[in-house]
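**Q** The following comprises the amino acid sequence and a computationally predicted model.
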Amino acid sequence: MNYLKYITIAFLIFTLQSCSDFLEQEPGTQTSIDELLQNKEGVLIALKGLYRNVEGTVREERFSVYSDLQGGNIKFTPTSSGNSLGQITPGVNLREAYSFEDMAETSNFASFYSGNYSIINQANLILEYTPKLKDATETEKKQIQAEALTIRAYAHFVLSQIYCQDYEYTPDASHLGIVYNTESIKSGLKYPKRETLANTYSLIITDLKTAIENYSETAAMAGPIYSYFNKNNAKALLARVYLYKKDWANAYETANDVIANSGFKLVNATDLVSQWAQPDLPVSEALLEFSVSKDSESIVSTSMSNYFGVTSSTYAHYVASNDLVDLYESNDIRKQLFITVHLQTLVNGVLTAVPYNFTRKFQDNAGYVAFRLSELYLIRAEAALENNQPALAMADVNTIRARANAALLTNTANLKEDIFLERRKELCFEGHLFFDLVRNHKGITRNDGCISTNCGMAYPSLKFVLPIPQSNINLNSNLQQNESY
């Protein structure tokens, strides 16, 4: 037990030391958790390190491209040089998962699973030490706790997206959820079982509601407001959770609250393309975009452009599939968010210049867009439809379509499918499609660019969730593996 506790503490210290403003220490000395978190300054350093871990985990290739790749919005680019010039192969980090053939022993997502539980443990440490601070006001302590609670809920939620079937997979959501940790390992080693998905969502919602009650108007740390959790984007997360739970009344109310009271406005049509093309800033309607890490000279080492970027001399691994591009009407200004480049590709053994569509959303130093106001309009639309208010739903969809210069809907006959397709077009590359397909009980159909052994798969499927990494199963005999693995 002590060994694992110290491993966890050492990991947290290592994480904090990666921050450029970590407290200076004499060579060879160490800082214990008790020493580090005994005052407000130390807790804020820990919180900043925690955000770095969250950003690195969700922006990392596995999670950031997974939903669009599995759903069919994106495909791979050809190899740019060497003996494999022009060949198209899946990325090593997603090779098995892409084909729905991931294995517990060698899971592509093993680091994602352990990384999120490390984030949860660090959030719990902050939650445990913050109430004891003597140099922070009650308002400051509540703000720190609110951000840590939101991070804890967020990490559990993204884990549930990857490892749990959708909420209505069983009538009462009694199927497997995830382990929900509310205490750090420092308080003692435990071997918990997985909650049901119903309990998992209940715990996520409780954490978020508590956090929202504790938020103040002042962020815990200095920096861009869009980089940290606050009351508005915590409500956006809660609205998304209600959407996945199909709690339509609360989804509508929460999304409406953000739209009406957050002070955020949709980017206007004139600025939509130019704002996405900004090299260092998110679009103004971004409720949360985790800032990318920079070194002491403000140089970014890695960002979303590592996966979607294109320059005059290099290009990344992922582009839009024609399955996605062909959905847009000819006058839709969102088509201007594609950058068409011809790349040498082996076609029937012959190198051929083939057009590929990169996205302007994630060029230069782009961060991971976690929540955007457009999503809240589409959540409100879906919830309104399910609450038997189709006119309100159509109005919200048309708000998004009008900005894009797309033809407005004139009837509600196929509104459920219209909302689904609008989400696919508006939120592409932002991590929604596969999860939208599954929660709507739709199968997977990947046509253009699919090089998987499984390009189509009907709902329901045991392979719509990934295996719990075997190394974690070995550590906890109470941790039940997902069926079929």
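**A** Noted; the coordinates are in hand.
**Q** hey, let's count contacts and neighbours off CA atoms from now on
**A** Noted.
**Q** Return the distance of the closest residue in space to residue 463 that isn't next to it in sequence relative to residue 109.
**A** Spatial nearest neighbour of residue 463, excluding adjacent residues (Cα to Cα, 6 or more residues apart in numbering): residue 100 at 5.9 Å. Residue 100 is 12 Å from residue 109, where distance means Cα to Cα, to the nearest Å.
**Q** swap in residue 318?
**A** To residue 109, residue 318 is 19 Å away according to Cα to Cα.
**Q** And these two? Which one has more around it.
**A** residue 318 (27 against 22; other Cα atoms under 10 Å).
**Q** Residue 361: neighbouring residues, count only.
**A** 27.
**Q** Can I take it that it is in a strand?
**A** No. Residue 361 is assigned helix when assessed by DSSP: H, G, I helix; E, B strand; the rest coil, not a strand.
**Q** pretty sure it contacts residue 277?
**A** Yes. Between residue 361 and residue 277 there is a contact under Cα atoms under 8 Å: 6.5 Å.
**Q** what comes up buried for the lengthiest helix in the chain?
**A** In the chain, assigned by DSSP state H, the helix with the most residues is helix 138-163. The neighbour-count check on helix 138-163 (16 or more other Cα atoms under 10 Å) flags 140-163 as buried.
**Q** alright, now check it against this:
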Amino acid sequence: MKKYLYKITFTFLVSLTAISCSDFLDIVPQDKILEDQTYSSETGVQNVHNGLYLQLASNSLYGRQLTMDAVEILGQQYNMSGSRPEARLASYAYAEKTPKETISAIWEKAFTTILSANKFLESIDEHSGVISSEKANLLKGEAIAIRAMLHFDMLRMFGPIYKIAPSDPAIPYYDAFVTTNNPLLPAKDVVAKILADLDTSLGLLANDPVLIVGKYDTAKTFDGNPYYASNRGQRMNYLAVKCLKARVLLYSGDKVGASKTANEVIAFTKTNSFFLWTPFLEATNSFNPDRTFSSENFFSLSDYTLYTKQTDLFDSSLADDKIYAPLLSRLNTVFESNDNDYRSLPSWKIPIVGGKTQKTFFKYEDVADKTKPFRLQIPMFKLSEMYLIAAETAEVPANGIAFLNTFRFNRGLLDLGAKAVLATEITKEYRREFIGEGQLFFYYKRINSATIPNGSAASGNVSMGPLQYIVPLPDSEINFQ
């Protein structure tokens, strides 16, 4: 981690300034002066805080690799046959050049962002009084949740298969801004630290405007300042942190805790007028389809380069050996040849241009109305996942089927029969629901599935085990341990 310190210093203030110095001795005093200047105003504090979200939206993190690119390739979501370098990830050839570079970039950006969050937390306490304690608690709660989320995804990616080896060494945990490497911790200890951070975050977010019953009035919260009270769905708000906690608890095998937390989130949506299921006509609108089901998203990440990535990865003009797309037979299997599924109809189409005879991915395509609030948003935590968790953790299978049927109804699907195999149906929904969102590979790893469908072949499976599921730590981390 010491290797990244100098980069972190710059990244922390990247949204504020461009500074050039020849060596560390020059950087330190200037950086300290700049930090004091930054934290002397509320605007400066907000700018640094917002910079954390800009880092989350970087290509190496949720702006690409952890949502629609690398982890989706690992989950066999696309046909990666051919000689393109990215295809080696689909074969889990982690030791080869392109996979190693991709993996290293993910790791480095995740931990520089973690340390940026830690630096923000340290600095906002050091400069207390610039903003009210109520506002500071909101920003600190979000920063701690960001730190926990990144550690969790690094654990899911680089850690052991938790179901069978929770005591195996996994990743370091950084809950303070330090300049030395922390040791690798057992996976169960990392989970404990993540959950502790999430509980701290929830305490700090106790007065989150998102919790006000009904459609909250920004004029009555946080002095009407829109930075704190508006667009809470684009922030790691209280409910998003609850969703993350449910996800972590389920990962760790605590089904009782996961069920309780997911059901708390579901209960909130039943008594409020927001975070509701997206209606069919909104999801499938001909001109402005809400393909990401924005009303259901407790946290969506704003990415102002999203449509560039849609073009770079999924555009129908791309050559067959460049485009990220599944084989049509595989896609038909995923959706059971049901184009009435809300997730199929607007997001998977045979394009008018580009000469493609297969369906291509349109989830992140821009819409005609540029004022739509769901533009430029990548889903991170969703109502649908809470129903899937509630279904998986239900004490009685019939209750699990009931949760799943509510979810299916809101995706245009018929109810399952009483004899449906719950685990099988949940797997089907993970394959449909999270395409382009980076959750399927982690789902397979969590349940320790022995095989997964081979995305680069019309039939057959890929055998999975520790060599496939456990992404090796980058050389840069191993060499500094």
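**A** Great, that's in hand. Only a predicted model underlies this, so the values are computations on that prediction, with no experimental measurement involved.
**Q** Against residue 67 of the first structure, how distant is the residue located most distally from the centre of the first structure?
**A** Seen from the C-alpha centroid of the first structure, the residue lying at the greatest distance (Cα atoms, centre = their mean) is residue 350, 38.5 Å away. Residue 350 of the first structure sits 32 Å away from residue 67 of the first structure when distances are taken as Cα to Cα.
**Q** For the stretch 251-400 of the first structure, which segments count as strands?
**A** Ranges of strands within the stretch 251-400 of the first structure are 286-290, 318-320, 338-347, 350-359, 368-372, based on DSSP state E, counting those that start in this stretch.
**Q** so where in the second structure does the shortest one end up aligned?
**A** Across the second structure, the stretch matching strand 318-320 of the first structure (TM-score structural alignment) is residues 324-326.
**Q** Can you give the contact residues for the matching stretch?
**A** 77, 78, 79, 80, 313, 314, 359, 360, 361, 455, 456 (Cα atoms under 8 Å, 6 or more residues apart in numbering).
**Q** The first one matches what in the first structure?
**A** With TM-score structural alignment as the criterion, residue 77 of the second structure lines up with residue 73 in the first structure.
**Q** So its match is in contact with residue 324, correct?
**A** Yes. Assessed by Cα under 8 Å, residue 73 of the first structure is found in contact with residue 324 at 5.3 Å.
**Q** out of the two, which sits in the more crowded spot?
**A** residue 73 (28 against 16).
**Q** got a list of what the more buried one touches?
**A** Contact partners of residue 73 of the first structure, counting by Cα under 8 Å, 6+ apart, are 320, 321, 323, 324, 428, 429, 433.
**Q** Closest one of those residues to residue 461 of the first structure?
**A** Nearest to residue 461 of the first structure, judged by Cα to Cα, of the contacts of residue 73 of the first structure is residue 433 at 16.3 Å.
**Q** Just tell me what that closest one corresponds to in the second structure.
**A** In the second structure, the residue paired with residue 433 of the first structure is residue 440, using TM-score structural alignment.
**Q** Surely its match touches residue 429?
**A** No. Contact criterion Cα under 8 Å: residue 440 of the second structure and residue 429 do not qualify, at 9.9 Å.
**Q** Which one of these two is surrounded by more residues?
**A** Between residue 440 of the second structure and residue 429, counted using other Cα under 10 Å, the more crowded position is residue 440 (26 against 19).
**Q** which residue packs closest to the more buried one, ignoring adjacent ones?
**A** Setting aside the residues directly before and after it, residue 440 of the second structure is nearest to residue 75 in space (Cα to Cα, 6+ apart), at 5.7 Å.
**Q** residues in contact with that neighbour?
**A** By Cα under 8 Å, 6+ apart, the neighbours of residue 75 of the second structure are 90, 440, 441, 442, 444, 452.
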